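# one predicted model, sequence on top.
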Amino acid sequence: MSANSSVLLTVVGRNFDGLDVDAIATQRGLTRTNINDLGSNVAEVLEAVGEIGGQLFVGSGNQVLDAKSAAALGVPMVVSYDRPGPHVDIYVAESERSGTVVAEACDAERTPAAVAAAQDIEVKPYMSPSVFKHGLAEQARTTGAHIVLPEGEDDRILEAAHEVLESGIARLTILGDPDDIRARAEEKGLDISGADIINHETSELREEFAADFAELRKHKGVTLEQARETMQDISYFATMMVHKGLADGMVSGAAHTTAHTIKPSFQIIKTVPEASVVSSIFLMVMRGRLWAFGDCAVNPNPTAEQLGEIAVVSARTAARFGIDPRVAVLSYSTGASGAGPDVERAVQAVAKARELDGELLVDGPLQFDAAVDKGVAAKKMPDSEVAGQATVFIFPDLEAGNIGYKTAQRTGAALAVGPILQGLNKPVNDLSRGATVADIANTIAVTAIQAGKK
């Protein structure tokens, strides 16, 4: 939309806390009509806007604009005025799915800039934790994936299962004693009737799984009797369900260590042919941006070659979740400004990543500010296609990665979704033992999406 477009500025019938809407309209050459002049009924307002030929609608994010009606009536662009909050985030997501582009949700001080920007530049999609979680659930629903949850003894798993089933995010199998699980769910008012519940200790599948596991591990000297004993472990039993196609993915770790969760995957599901390591990313969701951080959960001290591989795999995983990957290999140095083994490792990692994927936009070594700030990038790496606009960040080791994502999570109000494991033939994802019910539900949705992306 150009600045010369004939635009109707329609304002919600509330005070704008000192904002001079008439001045904005005059400055931009707009015709200003107050919503109170059009009527109080939402349908009437939208019809009036459409009849007048309005192209820009400035309004409150939670009640005025019905997204589908707006799109149908020719109101293709919105600047939403309201206090920040989940209600605005959900509204924005619904609007954009209906074909109504939302410039941004803003307060009174930012509205003038938003109005100008909406006319003069291409509007970017809105992002926030609420919008991301809403979209994640919708994407997961389309896969029809079946996820196994081995830790049925944990009440958080049952609460998350209730939410997932209620939302239709995935089909579920929960491992544990059926009578105990159903009794605890009923006591908490949870409906998990849509889940299959299997007691792995008495299941008829145990003998079949033991025979298959003994065959898979015979080169390691595993006997059938040893395999039977191994199948008493919930992680091994659940992983065999994924391996055999009885489930599309597994989520575990709320009550067990990372090693306990993913070790069976190395032995049973194994890595894809092009992967030498299993690694992870966190999706870091913040207001206005969606980033990926890797590897923050698996590899303590990756080599340069492994870092390069992690960069490529992380970019592919990030793309599945709507991120346009521009990969920064992070360091304490930018370009040739520093020297030393760690800097050289970043240089070699970039070379390895480009060798593996010649079309990938990847650069480094980059300091974090040079990776995200265009002003800094213009001074330090002016010719880089990544510097100043990175979306995927590869940390040099597990220590730096773990500190980095938790800093953003705890001080930057970022929603950290993950760790999302990558490099396995089938999706298995690990939970933190401090995971909340929301974390578990998000991880189930992520796993469903991975399972649906063959």
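Structure received.
# going forward, measure contacts between C-alpha atoms and count neighbours the same way
OK.
# now the helix or strand where residue 313 lies: buried residues?
Element membership for residue 313 (DSSP states H and E) is helix 304-320. In terms of neighbour count (16 or more other Cα atoms under 10 Å), helix 304-320 has its buried residues at 304-318.
# so how far is residue 438 from the nearest residue to residue 101 once chain neighbours are set aside?
What sits nearest to residue 101 in space, not counting adjacent residues and going by Cα to Cα, 6 or more residues apart in numbering, is residue 77, at 4.8 Å. The gap separating residue 77 from residue 438 is 32 Å, by Cα to Cα, to the nearest Å.
# compare these two and say which is more crowded by neighbours.
A side-by-side neighbour count of residue 77 and residue 438, using other Cα atoms under 10 Å, places residue 77 first with 24 against 16.
# hang on, the more buried one packs against residue 95?
No: contact criterion Cα atoms under 8 Å: residue 77 and residue 95 do not qualify, at 9.6 Å.
# between those two, what contacts are shared?
Listed as contacting both residue 77 and residue 95 by Cα atoms under 8 Å, 6 or more residues apart in numbering are 101-102.
# residue 189: neighbouring residues, count only.
Residue 189 - counted by other Cα under 10 Å - has 11 other residues nearby.
# sec struct for it, please.
When classified by DSSP: H, G, I helix; E, B strand; the rest coil, residue 189 comes out as coil.
# roughly how far does it sit from residue 183?
The gap separating residue 189 from residue 183 is 10 Å, by Cα to Cα.
# and residue 293, what element?
strand 289-294.
# chain center to the helix or strand containing residue 250: distance?
Element membership for residue 250 (DSSP H and E) is strand 249-252. From the chain centre to the centre of strand 249-252 is a distance of 17 Å (Cα atoms, centre = their mean, to the nearest Å).
# let's bring in a second model and compare:
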Amino acid sequence: MNLLEQIKENAKKYNKRIVLPEGTEERTLKAADILIGEGIAQIILIGNPAEIKALAEKFDLKNIGKATIIDPANHEKKEAYADLLVELRKSKGMTKEQAMKLVLDPLYLATLMIKSGDADGEVAGAKNATGDVLRPALQIVKTLPGMSVVSGAFLLLTNKPEYGENGLIVCADCAVLPNPTAEELAQIAVATAGTARAIAKIEPRVAMLSFSTKGSAKNELVDKVVKATELAKQMAPDVMIDGEMQADAALVASVGASKAPGSPVAGKANVLIFPSLEVGNISYKLVQRIAGIEAVGPVLQGMAAPINDLSRGCSVSDIVNLVAITVNQAAAK
């Protein structure tokens, strides 16, 4: 059983409620049909019920009738959600009139459902930009205590068991924060260790990557990673974190022993933290395209509840996988 199969099997045990705000989008509906049929999650679809029913018939989807369907224009908690939004955003001048308009927006409605305890997680982005998905999430659900940043992790599934955790590597940030400070980089490291535990069920060994290993180069970019490493160790003393180190020192046992002798992480890292978004994004795309490594994600981390963003070019299976991951995050929370 591969990792994705394990994630789906784990999800079936938890029976979590995942809201899909793009409830009339074709791939989303097809994924919802599979998710319900396989028992991976309880599915909540946001959209016009008549339109969802017609689309289900058009696509010959047999399980959509078992989903909970929320009509943003007409549902019993509309007023209560608007009141909650006013309370959460009153310092920003939110009025009841503005809130009543925003609860018609499926992305705002989904996050209000999570905040109210009516859903356990959300997956969106098949037809909405990342900024539109994250905006209500950051305004309503917000970040975890001690976290000020949201980042995006990828699970790299290689066919090289000598690397990472039997071929699995978790890496970040590849999706959200362009140029993190040392403090933000430390938070990303701790959050990614949590993702490794929650989703991959592995004990993280975190390498803070740079173009230097243990002082082999001097530069302010290296200094940032050195500082981030110390901060991350303070934030999570129960996690194996080390750096700064080059990628080969992190992943290859012989190189790690040579460049960073005595390190608890060098040569056996299963979590890689990139120093900037450009490094992370370029790196995962290169190994995905050139080496044929399967890259699953991005998995958003740092939020107080699991809210994940899809690529607008996603497939039905991408949605199914990300919902299963979101269920595992919700269960770990």
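The structure has been received and is ready for your questions. The model shown is predicted, which means the values in this text are computed figures rather than measured ones.
# what's the TM-score for these two chains?
The TM-score (TM-score structural alignment, normalised by the length of structure 2) is 0.95; 325 aligned residues with a Cα RMSD of 1.2 Å.
# mind listing what's buried in the strand holding residue 293 of structure 1?
Quick answer for strand 289-294 of structure 1 (16+ other Cα under 10 Å): 290-294.
# try stretch 225-245 of structure 1
227-228, 230-231, 234-243.
# nearest to residue 323 of structure 1, of those?
Proximity of those to residue 323 of structure 1 was ranked by Cα to Cα; the top entry is residue 242 with 27.4 Å.
# so that closest one, which state does it fall into?
Residue 242 of structure 1 ends up helix, using three-state DSSP.
# cool, residue 109 of structure 2 as well?
helix.
# quick check: stretch 257-274 of structure 2 aligns to which part of structure 1?
Under TM-score structural alignment, the counterpart of stretch 257-274 of structure 2 in structure 1 spans residues 378-395.
# residue 258 of structure 1 contacts residue 430, doesn't it?
Yes: with contacts defined as Cα under 8 Å, residue 258 of structure 1 counts as touching residue 430 at a distance of 6.2 Å.
# quick one: map residue 115 of structure 2 onto structure 1.
By TM-score structural alignment, residue 115 of structure 2 lines up with residue 243.
# err, residue 170 of structure 2, not the other one
In structure 1, the residue matched to residue 170 of structure 2 (TM-score structural alignment) is residue 292.
# packing partners for the strand holding residue 293 of structure 1?
Applying 3 or more Cα pairs under 8 Å, 6 or more residues apart in numbering; DSSP states H and E, one finds that strand 289-294 of structure 1 contacts strand 279-286, helix 304-320, strand 392-394, helix 398-411.
# and that strand with helix 398-411, angle?
150 degrees (axes from the mean of the first three to the mean of the last three Cα atoms, to 10 degrees).
# against structure 2, where does stretch 24-31 of structure 1 fall?
Going by TM-score structural alignment: stretch 24-31 of structure 1 matches no residues.
# just the helices from the stretch 1-150 of structure 1, written as ranges.
When secondary structure is read from DSSP state H, counting those that start in this stretch, the stretch 1-150 of structure 1 shows helices at 21-28, 35-38, 42-52, 67-72, 86-97, 111-120, 129-141.
# turn those into JSON lines, including mean neighbour count and distance to residue 149 of structure 1.
Listed next are the helices of the stretch 1-150 of structure 1 as JSON lines, based on neighbours: other Cα atoms under 10 Å; distance: least, Cα to Cα, whole Å:
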{"stretch": "helix 21-28", "mean neighbour count": "15", "distance to residue 149 of structure 1": "54"}
{"stretch": "helix 35-38", "mean neighbour count": "16", "distance to residue 149 of structure 1": "51"}
{"stretch": "helix 42-52", "mean neighbour count": "17", "distance to residue 149 of structure 1": "45"}
{"stretch": "helix 67-72", "mean neighbour count": "19", "distance to residue 149 of structure 1": "37"}
{"stretch": "helix 86-97", "mean neighbour count": "21", "distance to residue 149 of structure 1": "28"}
{"stretch": "helix 111-120", "mean neighbour count": "19", "distance to residue 149 of structure 1": "45"}
{"stretch": "helix 129-141", "mean neighbour count": "20", "distance to residue 149 of structure 1": "16"}
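# residue 137 of structure 2 should be in a helix, yeah?
Yes: secondary structure assignment places residue 137 of structure 2 in a helix (three-state DSSP).
# correct me, but it touches residue 306?
No: using Cα under 8 Å, residue 137 of structure 2 is not in contact with residue 306, being 9.6 Å away.
# just list the residues touching residue 252 of structure 1, thanks.
Applying Cα under 8 Å, 6+ apart, the residues contacting residue 252 of structure 1 are 149-151, 235, 261, 429-431.
# what lines up with it in structure 2?
Counting by TM-score structural alignment, the partner of residue 252 of structure 1 is residue 124.
# any idea how far residue 152 of structure 2 is from its match?
14 Å.
# just want the angle from the helix holding residue 313 of structure 1 to strand 289-294.
Using the same axes, to 10 degrees: helix 304-320 of structure 1 against strand 289-294 is 150 degrees.
# after helix 304-320 of structure 1 comes which helix or strand?
Assigned by DSSP H and E, the successor of helix 304-320 of structure 1 is strand 327-330.
# so that following strand corresponds to what in structure 2?
Counting by TM-score structural alignment, strand 327-330 of structure 1 sits on residues 206-209 of structure 2.
# average separation of that stretch from the aligned part of structure 1, please.
Following the fit onto structure 1, the mean deviation recorded for stretch 206-209 of structure 2 is 0.7 Å by mean Cα distance after the TM-score superposition for structure 1.
# one step back: so who does the match of residue 170 of structure 2 touch?
281-284, 314, 318, 391-393.
# let's see 6 Å
By Cα atoms under 6 Å, 6 or more residues apart in numbering, the residues touching residue 292 of structure 1 are 282-284, 392.
# who wins on neighbours among the residues you listed?
Going by other Cα under 10 Å, residue 392 tops these with 30 neighbours.
# roughly how far does that one sit from residue 412 of structure 1?
From residue 392 of structure 1 across to residue 412 of structure 1, the span is 17 Å (Cα to Cα).
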